[in-house]
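Undergrad: take this sequence and fold it.
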Amino acid sequence: MNNVRTHKPRPMVDLVVSIILPSAILMKLSGENDLGASGALITALAFPLAWGLFELIKYRKFNFIALLGLVSVLLTGGIGLFELDTKWLAIKEAAIPSIIGIAVLISTFTPYPLVKALLLNPEVMDVEKIHLKLKEHNSTNIFEKRLVTATYLIAGSFAFSAVMNYILAKWLVISPAGTPEFNEELGQLTLYSYPMIALPSMVMMIGIFYYLWRTIHDLTGLKLEEVVASNK
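TA: Below is the predicted model:
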């Protein structure tokens, strides 16, 4: 019997725990009369770190992207606590989406391309039905070529995130690590990255998903309700 629980996305909880709470702590509680620079940094990063570990352990999905997210939190804490040059924060901010984008590209040369895991998710789409219809219409090769195009588009969205992360980090975080000012700027970086980077990236992903759906519809004739996976 399979006891692994199904993961249900909770975007509002993710937003509060990973962005709003850490940002508020960093910007409001970093003073010497509050938690102090180090105390506020540790407390703020504890929320997304604990939440990420909880999600990974509860649902037993130790995937590559989630693992990178946890590594990113730990690196941010290390830069602040060891008072490293802030250039490393900008490099780290750019490195994480860059690694994901490169991994997406490299995976196209393996039997397990990440684009299929990201876009052709059996929990969302009836993948078996799609493949059967593609074979019926002799469109499998065309579909595979469109998937490669989608791969380049996804990699491009991560490249956008990397560039914007670097620019935003260099622009906002200018104070030495280990100071209340650094924490406040880090809080602003965390807060501003959502509307300035995460939302545009999300719009790009929605556009790519729509491109894939139109491809499936054009090549198979399937309607949206026929493509969506049944939960029965």
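Undergrad: every contact and neighbour count from this point should use C-alpha atoms.
TA: Will do.
Undergrad: hey, where'd the helices end up in this protein?
TA: Remark: helices assigned in the chain by DSSP state H are 11-15, 21-28, 36-59, 64-81, 87-107, 114-119, 127-136, 140-172, 180-193, 199-220, 224-227.
Undergrad: would CSV of those helices with mean neighbour count be doable?
TA: Shown next, in CSV, are those (neighbours: other CA atoms under 10 Å):
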stretch, mean neighbour count
helix 11-15, 12
helix 21-28, 22
helix 36-59, 18
helix 64-81, 16
helix 87-107, 19
helix 114-119, 16
helix 127-136, 15
helix 140-172, 18
helix 180-193, 22
helix 199-220, 16
helix 224-227, 14
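Undergrad: here is the second sequence; please produce its structure so I can put it next to the first one:
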Amino acid sequence: MQISLSTALLGALALLADPSAASSKPQHQHQPQTTLTLWVPSSQPLPNPHTLPSTTHATLSALRAAYDAPLTAAGSFVFRNVTPGSYLADVHSATHAFAPLRIDVLARAPADDEGEAGGGLVVRAWETYRGNDWDNKGQEVPRSGGGFAVRALGPREYFVERGSFSILSILKNPMILMGLVSMVLFIGMPKLIENMDPETRAEWEEQQKSNPMSSLMGGGAQPGANPMGNFDMAAYLAGQGAKKDDAEPASSKGGKR
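TA: Take a look at the predicted model:
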């Protein structure tokens, strides 16, 4: 009897010294928890989820919580004892890439006085991507198959295929196409002019003479002759053209004498 009284006295003194010690354990036990399931559907580009390597796993990460779930034989990831919060779900695989999900585990409002059901947890999911604003939610993923489906983006590529030589890739170059068109015009135009009848050719030559561009290019004097062909640009820049022009009147005067 004395031992039980002393034990009760010590327990009362401990509660007086630290009142939060008695309330911490019940709060932890009554914190709502739920089970979250993510599963991989059989669709392109992953027709068979069972072909994923055994090291494939999924993670739920938040600011102060993190969960990890391996790939089960049924092709799903089961997270147990998930507390309320907002999480980022990622599927890590060595062969395929998956779209991340935003998972919100929300607590329902408690039951009111009118008898409406309440309490428990509500789980919702949205597709997202890294670098996106957390408040900017994407397309909501409906619950199906007892959980949420994660979408496969495609197989991972660790090597870049070396580009092969192709003639079509050269012909697709705009500069090559312009050169080919210019070559065809340069070779084909003289042959087209030669095959014209005399009346059409004479009319075409008259049009070329009246064209101001043809006179600038030397087409007004003689067909096929370029008046700038004998012009020496280097001598003109050196000043020899001016001295030659000055010497012509003197020689002409000397000839008249």
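Undergrad: TM-score for the pair, please.
TA: Remark: TM-score between the superposed chains equals 0.21 [TM-score structural alignment, normalised by the length of structure 1]; 84 aligned residues with a CA RMSD of 5.9 Å.
Undergrad: immediately after the strand or helix carrying Ser86 of structure 2, which helix or strand?
TA: Assigned by DSSP states H and E, Ser86 of structure 2 belongs to strand 85-92. Proceeding N to C from strand 85-92 of structure 2, the next assigned helix or strand is strand 96-98, under DSSP H and E.
Undergrad: so Ile25 of structure 1 sits against Ala46, correct?
TA: No: with contact defined as CA atoms under 8 Å, Ile25 of structure 1 does not reach Ala46; the gap is 10.9 Å.
Undergrad: excluding chain neighbours, what is closest to Val104 of structure 1?
TA: Nearest non-adjacent residue to Val104 of structure 1, counting by CA to CA, 6 or more residues apart in numbering: Leu114, 5.5 Å away.
Undergrad: how near is that neighbour to Glu144 of structure 1?
TA: Leu114 of structure 1 sits 13 Å away from Glu144 of structure 1, going by CA to CA, to the nearest Å.
Undergrad: list the contacts for the residue nearest the centre of structure 1?
TA: Structure 1 has Ile65 as the residue nearest its centroid, 6.6 Å off, counting by CA atoms, centre = their mean. Applying CA atoms under 8 Å, 6 or more residues apart in numbering to Ile65 of structure 1 gives the contacts Ile100.
Undergrad: what about it, distance to Ile216 of structure 1?
TA: Ile65 of structure 1 is 26 Å from Ile216 of structure 1, by CA to CA.
Undergrad: next one: Ala103 of structure 1
TA: Taking CA to CA, one finds Ala103 of structure 1 at 25 Å from Ile216 of structure 1.
Undergrad: can you map out the helices along the stretch 151-257 of structure 2?
TA: 167-171, 174-194, 198-210, 212-216, 233-238, 240-256 (DSSP state H, counting those that start in this stretch).
Undergrad: could these go into TSV alongside mean neighbour count and distance to Ala69 of structure 2?
TA: Below are these laid out as TSV (neighbours: other CA atoms under 10 Å; distance: least, CA to CA, whole Å):
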stretch	mean neighbour count	distance to Ala69 of structure 2
helix 167-171	10	48
helix 174-194	11	54
helix 198-210	13	83
helix 212-216	13	79
helix 233-238	10	82
helix 240-256	10	91
